[in-house]
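S.K.: Take this sequence and fold it.
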Amino acid sequence: MLNEGRIVMKCIVGLGNPGRKYKKTRHNIGFMVIDELLKRNAWGPLKKDKFQGKHVIEHLHGDKVVLLQPQTYMNLSGQSVKPLIDFYEIDPGDVLVIYDDLDLPTGRIRLRQKGGHGGHNGIRSLIDHLGTKEFKRLRIGVGRPTNAVPVVDYVLGTFPKSEEEAVSESIENAVHACERWLEKPFLEVMNEFNS
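M.R.: Take a look at the predicted model:
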């Protein structure tokens, strides 16, 4: 897509924590979506880079897209995203961030054009570093703890077997939503996946 003579590049960021011990945790569902997106499109692999993350540039429908997994730990995600989008001259409005959401039931996804951080430290870091709330979000429900488990332990815990099917479905829907966004206006994608 051309904009004032230059190619517009989009960026899809999956939030999570680096390291094997966090791999399958609720907080890493953003990483899981990026992994599935790479697998389904035979893209990648992600490479470690100077942006404190792992990223790869790919093409879909003639558009360039950067896929990024920050390696800074969740609450410092902005330290990875900001230098990457500055380097590639990507407008924050062309960034889609995928992350876990306690306020959505497990298995549900929700897209938003912009908004506050809602208590999510990864999103808080992005708003702080980008200096704007004007980036797109894809929230994936992980539900809230139903017992006395502290929220920090809950999001750093893995999904129980009983939720595996719902989690797989939400990852698949999120991948579809990302792919659609690379060919359609975001509002259309929101209407399709939020209904």
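
S.K.: Only C-alpha atoms from now on, for both contacts and neighbour counts.
M.R.: Will do.

S.K.: Ignoring the adjacent residues along the chain, who's closest to Trp43?
M.R.: Nearest non-adjacent residue to Trp43, counting by Cα to Cα, 6 or more residues apart in numbering: Glu58, 6.9 Å away.

S.K.: Quick one: distance of the one helix or strand the one you found maps to to the chain centre.
M.R.: Per DSSP states H and E: Glu58 is located in strand 53-60. On the basis of Cα atoms, centre = their mean, to the nearest Å, strand 53-60 is displaced by 13 Å from the centre of the chain it belongs to.

S.K.: For that strand, which helices and strands make contact with it?
M.R.: strand 47-48, strand 63-70 (3 or more Cα pairs under 8 Å, 6 or more residues apart in numbering; DSSP states H and E).

S.K.: export those strands to TSV and tack on mean neighbour count and distance to Gly19?
M.R.: Shown next, in TSV, are those (neighbours: other Cα atoms under 10 Å; distance: least, Cα to Cα, whole Å):
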stretch	mean neighbour count	distance to Gly19
strand 47-48	14	13
strand 63-70	22	12
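
S.K.: do you know which of the ones you listed lies nearest Met9?
M.R.: Smallest distance to Met9 across the helices and strands packed on strand 53-60 (Cα to Cα): 5.1 Å, for strand 63-70.

S.K.: Alongside the first, I'd like the structure of this one:
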Amino acid sequence: MAEAEAEIHTEGRRKLVVGLGNPGMEGTRHSVGMAVLGAFAARLGGADCWRSDRHVSGEVILLEVQQTRVVLLRPRLLMNVNGVSVAKAAGKYGIKPEDILLVHDEMDKPLGKIALKHGGSARGHNGVRSCVDCLQADVMLRLRVGIGRPSGKTSVDRHVLSRFTSEEQKVLESVLVQSVDLLISQLSQSDSPQDSRPASSPAGGRQAAQRREGWS
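M.R.: Predicted coordinates:
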């Protein structure tokens, strides 16, 4: 309990990075945000450091990127209620909506394309809509990871809940690297979101972030 209190009440700038998805369906297109967070944790040597936290209905890792303290969150609730977990984590760690970054799938972009979006409409994404509703804000930064639209007569539901093909997996590997580079670059910035710009892999990216077991 003392450790949890120390984590909650530490001083300094904090960010919350969330991989939206469905628990138990991490390999599907709809849960690609979770894949990005998994790759992010692995890059920083924390792949085995996820711990379940019933108070936030999810799994978390505490990190430090440059001077920024970062909470990684994988909700353990279904996509359409992911926002409940995000709001709980934001409350526990004292993180404002403008310091939350959501990583999620985006059908309007083809596989292989990623982009940052500063706030705005959920544009039909149920996970993002849940976050907007539960946080009562739409200012969260979003890393949109393209998964493309369904082909032929495939329904949207079937498409987003399907797994990537072997050929798509090759593209996804590159997407995960680019996404992690972009996250590290974004989290390393000390100024406002308006100062963000397209990121390339930062020099010493692996050294720029340090895993933390607890904050004190």
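
S.K.: Assuming the best superposition, what's their TM-score?
M.R.: The TM-score (TM-score structural alignment, normalised by the length of the first structure) is 0.91; 187 aligned residues with a Cα RMSD of 1.6 Å.

S.K.: so where is the strand holding Glu58 of the first structure in the second structure?
M.R.: Using TM-score structural alignment, the residues of the second structure aligned to strand 53-60 of the first structure are 58-65.

S.K.: got the contact list for the matching stretch?
M.R.: Residues from elsewhere that reach stretch 58-65 of the second structure (Cα atoms under 8 Å, 6 or more residues apart in numbering): 46, 49-53, 69-77, 85, 184, 187-188, 208-215.

S.K.: try stretch 161-172 of the second structure
M.R.: The list of residues contacting stretch 161-172 of the second structure from outside it, by Cα under 8 Å, 6+ apart, reads Met25, Gly27, Thr28, Arg29, His30, Leu111, Gly112.

S.K.: follow-up on the earlier one: same list, the helices and strands packed on strand 53-60 of the first structure, but as JSON lines with distance to Gly115 of the first structure please.
M.R.: Output for those, formatted as JSON lines (distance: least, Cα to Cα, whole Å):
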{"stretch": "strand 47-48", "distance to Gly115 of the first structure": "30"}
{"stretch": "strand 63-70", "distance to Gly115 of the first structure": "21"}
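
S.K.: Quick check: which element contains whatever residue of the second structure lines up with Gly122 of the first structure?
M.R.: Aligned by TM-score structural alignment, Gly122 of the first structure pairs with Gly127 of the second structure. Following DSSP H and E, one finds Gly127 of the second structure within helix 126-135.

S.K.: Can you give me the buried ones in that helix?
M.R.: Using 16 or more other Cα atoms under 10 Å as the test for burial, helix 126-135 of the second structure gives Asn126, Gly127, Val128, Arg129, Ser130, Cys131, Val132, Cys134, Leu135.

S.K.: hey, where'd the helices end up in the second structure?
M.R.: Listed in chain order, the helices of the second structure (DSSP state H) span 2-8, 32-43, 82-93, 126-135, 156-160, 166-188, 205-208.

S.K.: Which positions in the first structure sit opposite the longest one in the alignment?
M.R.: Taking TM-score structural alignment as the measure, the first structure aligns residues 161-183 with helix 166-188 of the second structure.

S.K.: next one: the last one
M.R.: Under TM-score structural alignment, helix 205-208 of the second structure corresponds to no residues of the first structure.

S.K.: what about that helix, distance to the chain center?
M.R.: Offset of helix 205-208 of the second structure from its chain centre (Cα atoms, centre = their mean): 18 Å.

S.K.: ok, residues contacting that helix?
M.R.: With contact meaning Cα under 8 Å, 6+ apart, helix 205-208 of the second structure is reached by Arg43, Leu44, Val65, Gln66, Asp181, Ile184, Ser188.

S.K.: ok, now with 10 Å
M.R.: With contact meaning Cα atoms under 10 Å, 6 or more residues apart in numbering, helix 205-208 of the second structure is reached by 43-45, 64-67, 180-181, 184-185, 188, 202.

S.K.: Can you tell me which of these lies closest to Pro97 of the second structure?
M.R.: Distance to Pro97 of the second structure across these (Cα to Cα) is lowest for Ser188, with 18.1 Å.

S.K.: Enumerate every residue touching the closest one.
M.R.: Taking Cα under 10 Å, 6+ apart, we find Ser188 of the second structure in contact with Glu64, Val65, Gln66, Gln67, Thr68, Leu182, Pro202, Gly205, Ala208, Ala209.
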